[in-house]
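Trainee: coords below, sequence missing:
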């Protein structure tokens, strides 16, 4: 089943502008997507979900006038959190409350995280947050495909203007926009370089 979803997924640019997806279902998909692995389970991601027509007009300007910003049912902005070490206590308290770790294990996990992440360079934390958020973004697109929706990842937008226009806190930075909705025109298929040219066994 997962193989078929992966093989059938395409990046879509043409959407039915009259098709809607309920907020509750978007939340369900994002909740599933964030079961993706992350650095020490610190979940360095945030999401802005664009539904409002006026806000999406503004977003379209920032995204180089790409029409799918307005015709998709929603646009998910995936943000990285370069201060994800602030999640240390909430994450490990939650794991402890759920009975997943005992007090001794929790103390070790918290201690290791406090030693590593608050003192890491900002660029290192940006790299980790970008990688982890990318895992969640890909899972979201596969979950959406399983539910019958089309998606399209968009890296083509002005990230500085995005941060300014939507008043992001200093700790957050935009990584990718994902359009989601009902496909309105067939997307073209693509090819891949032969895997033998991309893999070396050592």
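Mentor: Noted; the coordinates are in hand. Since the structure is predicted, the reported quantities are computational estimates derived from the model, not experimental observations.
Trainee: going forward, measure contacts and count neighbours with C-alpha atoms only.
Mentor: OK.
Trainee: so which bits of the helix or strand where residue 6 lies are buried?
Mentor: Taking DSSP states H and E as the definition, residue 6 sits inside helix 2-8. The neighbour-count check on helix 2-8 (16 or more other Cα atoms under 10 Å) flags residue 5 as buried.
Trainee: now do that helix: which elements does it pack against?
Mentor: For helix 2-8, the packing partners by 3 or more Cα pairs under 8 Å, 6 or more residues apart in numbering; DSSP states H and E come out as helix 122-146.
Trainee: next one: the helix it packs on to chain centre, how far?
Mentor: Mean C-alpha position of helix 122-146 versus that of the full chain (Cα atoms, centre = their mean, to the nearest Å) differs by 5 Å.
Trainee: residue 121 versus the spatially most central residue of the chain, what's the distance?
Mentor: In the chain, the C-alpha nearest the mean C-alpha coordinate belongs to residue 137, at 3.2 Å (Cα atoms, centre = their mean). Going from residue 137 to residue 121 by Cα to Cα, to the nearest Å gives 24 Å.
Trainee: what ranges does the chain have for its helices?
Mentor: Assigned by DSSP state H, the helices in the chain fall at 2-8, 23-33, 53-62, 68-71, 88-97, 103-116, 122-146, 159-165.
Trainee: A further structure is provided below for comparison with the first:
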């Protein structure tokens, strides 16, 4: 990677900040939103099952319905769009859609690491079957949908937009108000648009405080 490209890429990450105040006059077209979500949907996921669903909230009535659910956070009204990121509790059901076309095309490397797609499918089903009473389905939904959410915010920044993630909302009320099927669980909201005010400056821990090399020392207390 060239030093110029590295600088540009790192600048994108460093300049992404969580915005709370948006220009209510700024609009995004459906195509522009779809392009952002296409990039978000290219995030990695376990078994490539793509454990996410996006609810794009753009219309004034839908925004007003979301406002009390989001505890009055006005960015859901002023932002060009608020994307509700949902996690898929039944992502195993995506396996056929993901792998079926490549299997029928004879592209066996699509399930690299497995002797056959039957073994791959069986492993996926076993993981989801044994976890019906455990946290596995929910953990997988949250893990993988969160990767897509982060990619969405970076895509927005790369397109000259601003974003703000929100977890302060009533997930149960969202499910009811927006008719979310029980297959999906709300993870977070991401408001996207043009900032009306700069993001509030925040600090970050130095890397020396956050990295542990090769495991924890049992004789050292880490705070």
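Mentor: Noted; the coordinates are in hand. Please read these numbers as outputs of a predicted model, since none were measured by experiment.
Trainee: my guess is the residue nearest to the centre of the first structure meets residue 78, correct?
Mentor: Yes. Counting by Cα atoms under 8 Å, residue 78 is a contact partner of residue 137 of the first structure at 7.1 Å.
Trainee: what do these two both touch?
Mentor: residue 178 (Cα atoms under 8 Å, 6 or more residues apart in numbering).
Trainee: residue in the second structure paired with the residue nearest to the centre of the first structure?
Mentor: Under the alignment (TM-score structural alignment), residue 137 of the first structure maps onto residue 149 of the second structure.
Trainee: so the strand ranked longest in the first structure matches what in the second structure?
Mentor: Longest strand in the first structure, counting residues (DSSP state E): strand 172-181. The counterpart of strand 172-181 of the first structure in the second structure, using TM-score structural alignment, spans residues 184-193.
Trainee: about what we covered before: for the helix holding residue 6 of the first structure, give me the average deviation versus the second structure.
Mentor: In the superposition with the second structure, the average deviation recorded for helix 2-8 of the first structure is 0.7 Å (mean Cα distance after the TM-score superposition for the first structure).
Trainee: need the residues that contact that helix.
Mentor: 142, 145-146.
Trainee: mind putting these into a markdown table with neighbour count?
Mentor: Output for those, formatted as a markdown table (neighbours: other Cα atoms under 10 Å):
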| residue | neighbour count |
| --- | --- |
| 142 | 21 |
| 145 | 18 |
| 146 | 17 |
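Trainee: pick the one among these closest to residue 196 of the first structure.
Mentor: The nearest member of the contacts of helix 2-8 of the first structure to residue 196 of the first structure, counting by Cα to Cα, is residue 142 at 25.3 Å.
Trainee: doesn't residue 9 make contact with the closest one?
Mentor: Yes. In terms of Cα under 8 Å, residue 142 of the first structure counts as a neighbour of residue 9; the distance is 7.4 Å.
Trainee: ok so, going back, which residues of the second structure does the helix holding residue 6 of the first structure align to?
Mentor: Counting by TM-score structural alignment, helix 2-8 of the first structure corresponds to 9-15 in the second structure.
Trainee: same check, this time on stretch 60-71 of the first structure
Mentor: So stretch 60-71 of the first structure sits over residues 67-78 in the second structure, by TM-score structural alignment.
Trainee: do you know how far residue 140 of the second structure is from residue 80 of the second structure?
Mentor: Using Cα to Cα, residue 140 of the second structure is found at 29 Å from residue 80 of the second structure.
Trainee: list the buried ones in the match of stretch 60-71 of the first structure?
Mentor: 67-70, 73-78.
Trainee: columns distance to residue 207 of the second structure on top of these, output as a markdown table?
Mentor: Output for the buried residues of stretch 67-78 of the second structure, formatted as a markdown table (distance: Cα to Cα, whole Å):
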| residue | distance to residue 207 of the second structure |
| --- | --- |
| 67 | 37 |
| 68 | 38 |
| 69 | 36 |
| 70 | 33 |
| 73 | 32 |
| 74 | 34 |
| 75 | 32 |
| 76 | 33 |
| 77 | 36 |
| 78 | 35 |
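Trainee: tell me which two of these sit farthest apart.
Mentor: 69 and 78 (15.2 Å).
Trainee: okay, now the aligned partner of residue 34 of the second structure in the first structure: neighbour count?
Mentor: Using TM-score structural alignment, the partner of residue 34 of the second structure in the first structure is residue 27. Number of residues near residue 27 of the first structure (other Cα atoms under 10 Å) recorded here: 12.
Trainee: ok, residue 27 of the first structure to residue 102 of the first structure distance?
Mentor: If you go by Cα to Cα, the gap between residue 27 of the first structure and residue 102 of the first structure works out to 30 Å.
Trainee: more neighbours: residue 140 and residue 80 of the second structure, which one.
Mentor: residue 80 (27 against 20).
Trainee: need the contact list for that one.
Mentor: Per Cα under 8 Å, 6+ apart, neighbours of residue 80 of the second structure: 24, 26-28, 58, 191-194.
Trainee: cutoff 10 Å now
Mentor: By Cα atoms under 10 Å, 6 or more residues apart in numbering, the residues touching residue 80 of the second structure are 22-29, 33, 57-59, 161-163, 191-194.
Trainee: and what of residue 90 of the first structure?
Mentor: 42, 96.
Trainee: map it across to the second structure for me.
Mentor: So, by TM-score structural alignment, residue 90 of the first structure is matched to residue 97.
Trainee: please report how far the closest residue in space to residue 60 of the second structure that isn't next to it in sequence lies from residue 86 of the second structure.
Mentor: Leaving aside its chain neighbours, residue 60 of the second structure sits nearest to residue 77 (7.3 Å; criterion: Cα to Cα, 6 or more residues apart in numbering). Remark: distance between residue 77 of the second structure and residue 86 of the second structure (Cα to Cα) = 20 Å.
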